[in-house]
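Peer 1: Pasting the sequence and the predicted model now:
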Amino acid sequence: MQQKIKEDNAKVFALLSHYLNHAPDLITQEEMDEIVQSGVSHEYAFAVLLAAAFGLDIVDNADDKQLFNHYFKSMLHKLEAEEYYKNAYYSQIKIPAIQIGTSELKYEQYKPFEGFVCNDIVRTEEGRQIPQIGFFDTAFRFPAILENNRIWMTITPNEIETMKEPVEQAFGNVLTYGLGLGYYAYMVSEKENVTSVTVVESNKHVIDLFRQYVLPQFKHGHKIHIVQADAFEYAEEQMGKGKYDFVFTDLWHDVSDGMDMYLQMKQYEKQCPGTVFTYWIEKSILCYL
């Protein structure tokens, strides 16, 4: 049974990886409307269309039907754009279209019914690992930093959802590795029980973009202290001297490039025995380790 579950996990991840990397916008408005008119939910319609695109026969093939029932029904989520636009960062911070060096600040967007990872992987009691895929029924704009014309840092529903716990847990003197567009720094700086936020970032262009165009919009910008340094060098040489209460690490793009960095950063926890450590998408990373 456990071997079959492992095989199912691997199959679903392989199918989704190909879809998200090569054709995340393959499902169209017209296809969705046709199925939804029959009275099913948007999530179910999306699941049926995605299964068909994957070549699964969920009617006559027992294995495919079982895979669909175990994964697809709890994997897909129709999100409401307005709920995310109400987010404090989205509603208060405006992003200009600016380029400094190889870094570019701008808005990108998801197309209607374009699929994307929207939260951490959910692990069931029996060991099934269920990715969480979201979609909107309208276009959705989100802030992004591009590096050499490639999207590198974003503030999407995935970042918002996966940072909720580390934002809620933060207190006292906070240290965060990775600046991005300053979402985490902004959210924790808004908290009364957070005294300071030290941000370690190695990319000077990203720091310059943030300092000039984003930080001035922070209501509690005086709490923010930016250090240009390599995260691992800072962790090894400086972190233990800072008397930080809470540390949040967000250095990776996704699970694939995050596992090694996660394991490396975990080694430095012993230098600060009284500090609380948290890591972006840790639940998803642990599914692979």
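Peer 2: Right, received. Where do you want to start?
Peer 1: only C-alpha atoms for contact and neighbour calcs from this point on.
Peer 2: Will do.
Peer 1: List of residues touching the strand or helix carrying Glu159?
Peer 2: Element membership for Glu159, per DSSP states H and E: helix 157-162. Residues from elsewhere that reach helix 157-162 (C-alpha atoms under 8 Å, 6 or more residues apart in numbering): Tyr84, Val117, Cys118, Asn119, Asp120, Trp280, Ile281.
Peer 1: okay, the residues you listed in JSON lines with secondary structure and neighbour count next?
Peer 2: Output for those, formatted as JSON lines (DSSP: H, G, I helix; E, B strand; the rest coil; neighbours: other C-alpha atoms under 10 Å):
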{"residue": "Tyr84", "secondary structure": "helix", "neighbour count": "18"}
{"residue": "Val117", "secondary structure": "strand", "neighbour count": "20"}
{"residue": "Cys118", "secondary structure": "strand", "neighbour count": "21"}
{"residue": "Asn119", "secondary structure": "strand", "neighbour count": "20"}
{"residue": "Asp120", "secondary structure": "strand", "neighbour count": "21"}
{"residue": "Trp280", "secondary structure": "coil", "neighbour count": "23"}
{"residue": "Ile281", "secondary structure": "coil", "neighbour count": "23"}
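Peer 1: closest to Ala14 among these?
Peer 2: For those, the minimum distance to Ala14 (C-alpha to C-alpha) is 14.0 Å, reached by Val117.
Peer 1: The structure to be compared is supplied as follows:
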Amino acid sequence: MLTPEKIKKYNNEIISRISAFMNFNSDFITSEIIDELVDECGVDRKYAFSLVLASACYMNIDEDEEDREMFENYFPEMIHYIKKEDYDCDPYYKNIKVTPVKEGNWEFREATIKPYELIPFDDLKEFDDGRIIPQVAFFDTEFPYPVIFENSVEWMLVTPNEVETMRDAIKIAKGKVATYGLGLGYFPYMTSIMDEVESVTVVEKDPVVIDIFKRYILPQFPNKEKVKVVCADAFEYAKEVAPKENFDYIYADTWHDPSDGVEMFEKFKALEHLCPNTRFEYWIEKTMKHYM
């Protein structure tokens, strides 16, 4: 039986184990492993993937009672078996074509998620009983996605994680919108095609990212006239400019994950009072609050 003490322990343990696997072994699980398990044991692919992932996370669900309890109460809500066709109809993926380009230390091109590679999927999911469960996913085929590399390291990208974690924030955008952080333009693309959105101001401090966006991505926006890109530090802009602009909605996304995001999140929250009539939303806010 799950007790509050066990839930607290399992919450920390599942996040720790899954984070370690994703950081060091995210592509360990292969089609061959899953196919063999499906054929020999007669289980479906999601359950087969769950079994292999549990084993790879050093869980002994056959002999260890706590491991089995954690597996049964966390894994079904944690793992999502997603399909390429689920995202082929997404307007950004459907309409933005990637032209490979390399400039200095920067490179813009497509990369690929491997079949059965474990990927982050959505913000933490909180349950009434206190469980806090990370959301992860896998494809059973390759999945191409656009990415900017800096010194051969992925820097900005649009994967299903971006799609899912921004979905709710995009739905409520309206009027005069601003976003802190450009990335590859998923948020400005999706909000600019909405009839409810009058304009989208993007605040980005990196001129190289802005240049790539303006030359290779923005021209493909159907409503590019709605989008304005400002090269500025987001915190300075939030303090000095945003209060004068009367934005209806501001979305902040200047971090990569909670390790660099918590401090920025808290700084932005402290500036909300400067725009009392503006609605604010933050990327992966639930995850951020878990680490605070």
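Peer 2: Right, received. Where do you want to start? In this text the structure is predicted, and so the values were computed from the model without any measurement.
Peer 1: Identify the residues contacting the aligned residue in structure 1 for Leu184 of structure 2.
Peer 2: Under the alignment (TM-score structural alignment), Leu184 of structure 2 maps onto Leu181 of structure 1. With contact set as C-alpha under 8 Å, 6+ apart, Leu181 of structure 1 has these partners: Pro143, Ala144, Ile145, Met153, Thr154, Ile155, Phe210, Val214.
Peer 1: so how far does the top helix by length along structure 2 sit from its counterpart in structure 1?
Peer 2: Looking across structure 2 with DSSP state H, the single longest helix is helix 4-24. When structure 1 is superposed, helix 4-24 of structure 2 averages 1.5 Å from its matched positions, counting by mean C-alpha distance after the TM-score superposition for structure 1.
Peer 1: What are the buried residues along that helix?
Peer 2: Ile7, Tyr10, Asn11, Ile14, Ile15, Ile18, Ser19, Phe21, Met22 (16 or more other C-alpha atoms under 10 Å).
Peer 1: on that earlier part again, what span of structure 2 lines up against the helix holding Glu159 of structure 1?
Peer 2: Mapped onto structure 2 using TM-score structural alignment, helix 157-162 of structure 1 covers residues 160-165.
Peer 1: mean deviation (superposed) between the matching stretch and structure 1, please.
Peer 2: Relative to structure 1, stretch 160-165 of structure 2 is 0.5 Å off (mean C-alpha distance after the TM-score superposition for structure 1).
Peer 1: circling back: what packs against the longest helix of structure 2?
Peer 2: Judged by 3 or more C-alpha pairs under 8 Å, 6 or more residues apart in numbering; DSSP states H and E, helix 4-24 of structure 2 is in contact with helix 65-78, strand 132-138.
Peer 1: Tell me the first helix or strand C-terminal of that helix.
Peer 2: helix 31-41.
Peer 1: Now do the buried residues in that following helix.
Peer 2: For helix 31-41 of structure 2, by 16+ other C-alpha under 10 Å, it's Ile34, Leu37, Val38.
Peer 1: how about the last one, what's its match in structure 1?
Peer 2: Matched by TM-score structural alignment, Val38 of structure 2 corresponds to Val36 in structure 1.
Peer 1: what's the distance between its match and Leu50 of structure 1?
Peer 2: Remark: distance between Val36 of structure 1 and Leu50 of structure 1 (C-alpha to C-alpha, to the nearest Å) = 14 Å.
Peer 1: Next: Met1 of structure 1.
Peer 2: As judged by C-alpha to C-alpha, Met1 of structure 1 and Leu50 of structure 1 stand 26 Å apart.
Peer 1: Would you mind telling me which of these two has the busier surroundings?
Peer 2: Using other C-alpha atoms under 10 Å as the criterion, Met1 of structure 1 and Leu50 rank with Leu50 on top: 20 against 7.
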